[in-house]
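>>> sequence-free structure coming up:
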């Protein structure tokens, strides 16, 4: 069978992280993704400072732009807008990440494009959404984590608020946008009409805060930072060992009893401070101290093996070098290689959604800026002469 989304054409007007990640997910599942970039510089991550591959390509751009073709268009020109409208006329989806109001000024907003294509699904990812008092504010993952509350519950109890190590607002906004797009496409099969999809980093960050808001609305108090501990279960956190750290999830009495047996700590079962999960939560610090006293006597892998053999969920804390080389990671094809026209063979993360009949595939390396301009415009009906005229006008490159 073919790819699940091979009949879906997506125009990617986004840059940096959330939108490109969303469109890459769709591309991985087979969508024909056309990345429309500004002439000259392209996606901002092409020029971003930070890690670069040996021949100068941006690692950040490569991470979230595979399975796409690049078209360089100047939307501030009449020819550029006309070219974009012609592409949108036959597309299924447009995804944009401008600050609210910018798309309208460029003539590529939903109100304009639905006149061109009433079946169009038009998705917007912004910092704070298309409505509300903060809609016009610039939005970044850091700001969304801060304002949503995520940073207030991240870090050690005695320390300062910190952001999550991965950009959870950006990435979850991209994931939720992909869900919204596919939902709108499914609705279109019934109604025949497209619609606008609106999500934001701020909304996405709040949507991830399910335990924290549940605690707020149950207790009437804002949740505190707990380090690696869990809000409703104990022990369920990271602990130091003799040579590193591990995590243990003994989140019910049956697992708690097994944990104590593995640690040879029958005394903890008899301790009234730890009799029930509620007791263990109330005395979380004392519990962690007792467990650490024992866990620090052996190495991580030894404890993990003993705990897993007893049916207690446990795992070592690894860095990314270790996790990306893990046999399970490789067996799940979560590290893949692709041929890049400049860098040669490069590694990337694999496709996290496994479909049994229409599995996704890494079909294209991230494109060079404007690599497919002529190819895409020809498919849209432009002649070679017309493309040359657009290039002369500065509308495309």
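Done, it's in. As the structure is a computational prediction, the values presented were derived from the model and not from experiment. Numbering: from 1, shown residues only.
>>> Could you use CA atoms for every contact and neighbour count after this?
Fine.
>>> Nearest to the middle of this structure, which residue? Look it up for me.
Residue closest to the average C-alpha location in the chain (CA atoms, centre = their mean): residue 171, at 2.3 Å.
>>> ok, structure two:
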């Protein structure tokens, strides 16, 4: 199938996306952002379950709800959509024919489910030995819990992420807390994309094997691994990290501070930055206060430190203090809501969002890939497809099917 977008690193790579909801689709989207041709396979009628995860929903030109939820829109840009009933023999045959022409297949079915349809790794490897088959599940392909389902919040809880997120015990609102965005899904999607890229290089690189791989991605594994230094604090030192709210993980003071008209974040990652902070607040003597003179002392007296500095920052307006901190070279920033995020001049300059055509809404604003290749203009993304938007084109152009044969499949509700 012809791809009219400018050449990107993965141009020419064909990906068959059998995944739904978030983690798997995010992995496929990451590959699509890099230029891969991604064909998303959806169930006829309902499609990806994430389409229904609203309200809110994207509005059409008349202001009515479409079938496109923000959850779906977040993970499916730059893809094509085909509907196939994989529970039918004819549908299974279509998937096998597409897999035979693909470089990568992504799926997030329960362990063993696709073997019922002979769409598992072993079956498709026999058909296409070059196929890179990536399975994204909650607990992985092996182990005592591999058969269990799960969603993002389950893995934030089981991985320990919630135990180190939120306010400390003993303060109002203290206790384990889920992150706002679905980070376990996002993390697993990025690890899956990294695994696919490595397998493509192994297959086609300078010493290429010419053979595919089966990649086993578990949300639980990925969410544990992503906690990096928090996990190593326990593994290396036997210390269970406490929840510290907005407080940073290195030098102090590093946290949210109160101003007369709102809060800001200040991070003092070095002694020089700490002393500069004291100078900005016109309290240079605090730099040599025995309670705060070293980072170790500040850690020991962290509560007193926070009280002393909050008393000082409350005398400032947030914008004025941020300007003074910026001039002094101290890492800091406002605590933005989304309206402020997307109005920020830096965000606008970087082109973090783009307005693109959408068949139902007319236009939709998307976040775009944050990966920038210097000297190369990024192609405009395409909107996440409506359900089955490209079914006829894919069957005609990729599988060489005649219009009558496609019409017959549609009458039988195979597509």
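Great, that's in hand. Everything quoted here is computed from the prediction, not taken from an experiment.
>>> TM value for the aligned chains?
Scored against TM-score structural alignment, normalised by the length of the first structure, the superposed chains reach a TM-score of 0.96; 396 aligned residues with a CA RMSD of 1.4 Å.
>>> State the three-state secondary structure for the residue nearest to the centre of the first structure.
helix (DSSP: H, G, I helix; E, B strand; the rest coil).
>>> What of residue 348 of the first structure?
The local conformation at residue 348 of the first structure, judged by three-state DSSP, is strand.
>>> could you list every residue that touches it?
63, 335, 336, 337, 338 (CA atoms under 8 Å, 6 or more residues apart in numbering).
>>> how does it look with 7 Å?
Contact partners of residue 348 of the first structure, counting by CA atoms under 7 Å, 6 or more residues apart in numbering, are 63, 335, 336, 337.
>>> which residue lines up with it in the second structure?
With TM-score structural alignment as the criterion, the equivalent of residue 348 of the first structure in the second structure is residue 366.
>>> Equivalent analysis for residue 299 of the first structure, please.
Using TM-score structural alignment, residue 299 of the first structure sits opposite residue 317 in the second structure.
>>> Can you tell me the closest non-neighbouring residue to residue 255 of the first structure?
residue 312 (6.0 Å; CA to CA, 6 or more residues apart in numbering).
>>> Likewise for residue 175 of the first structure?
That would be residue 22: by CA to CA, 6+ apart, it lies 5.9 Å from residue 175 of the first structure.
>>> What is the neighbour count of residue 27 of the second structure?
Neighbourhood size, residue 27 of the second structure [other CA atoms under 10 Å]: 29.
>>> you'd agree it is up against residue 192?
Yes. The pair residue 27 of the second structure and residue 192 passes the contact test of CA atoms under 7 Å, sitting 5.8 Å apart.
>>> Give me the contact list for stretch 248-258 of the second structure.
With CA under 7 Å, 6+ apart as the test, stretch 248-258 of the second structure has contacts from 246-247, 263-270, 295, 298-299, 310, 313-314.
>>> That should have said stretch 80-88 of the first structure, apologies.
73, 74, 75, 107, 380, 395, 396.
>>> now with 10 Å?
Residues outside stretch 80-88 of the first structure that contact it (CA atoms under 10 Å, 6 or more residues apart in numbering) are 9-11, 34, 36, 71-75, 77-79, 89, 91, 94, 106-108, 112-117, 120, 122, 376-377, 379-382, 387, 390-391, 393-396.
>>> Just the ones of those residues in strands?
Among those, the members found in strands (DSSP state E) are 9, 10, 11, 34, 36, 71, 72, 94, 122.
>>> Show me the strands in the stretch 301-415 of the second structure, by range?
Along the stretch 301-415 of the second structure, the segments classed as strands by DSSP state E, counting those that start in this stretch run 332-334, 353-358, 362-367.
>>> picking up where we left off before, just flag the most distant two among the ones in strands among the contacts of stretch 80-88 of the first structure.
72 and 122 (20.1 Å; CA to CA).
>>> What residue, apart from its backbone neighbours, is nearest the aligned partner of residue 215 of the first structure in the second structure spatially?
Aligning on TM-score structural alignment places residue 215 of the first structure opposite residue 233 in the second structure. Ranked by CA to CA, 6+ apart and with sequence neighbours excluded, the top spatial neighbour of residue 233 of the second structure is residue 239, at 5.8 Å.
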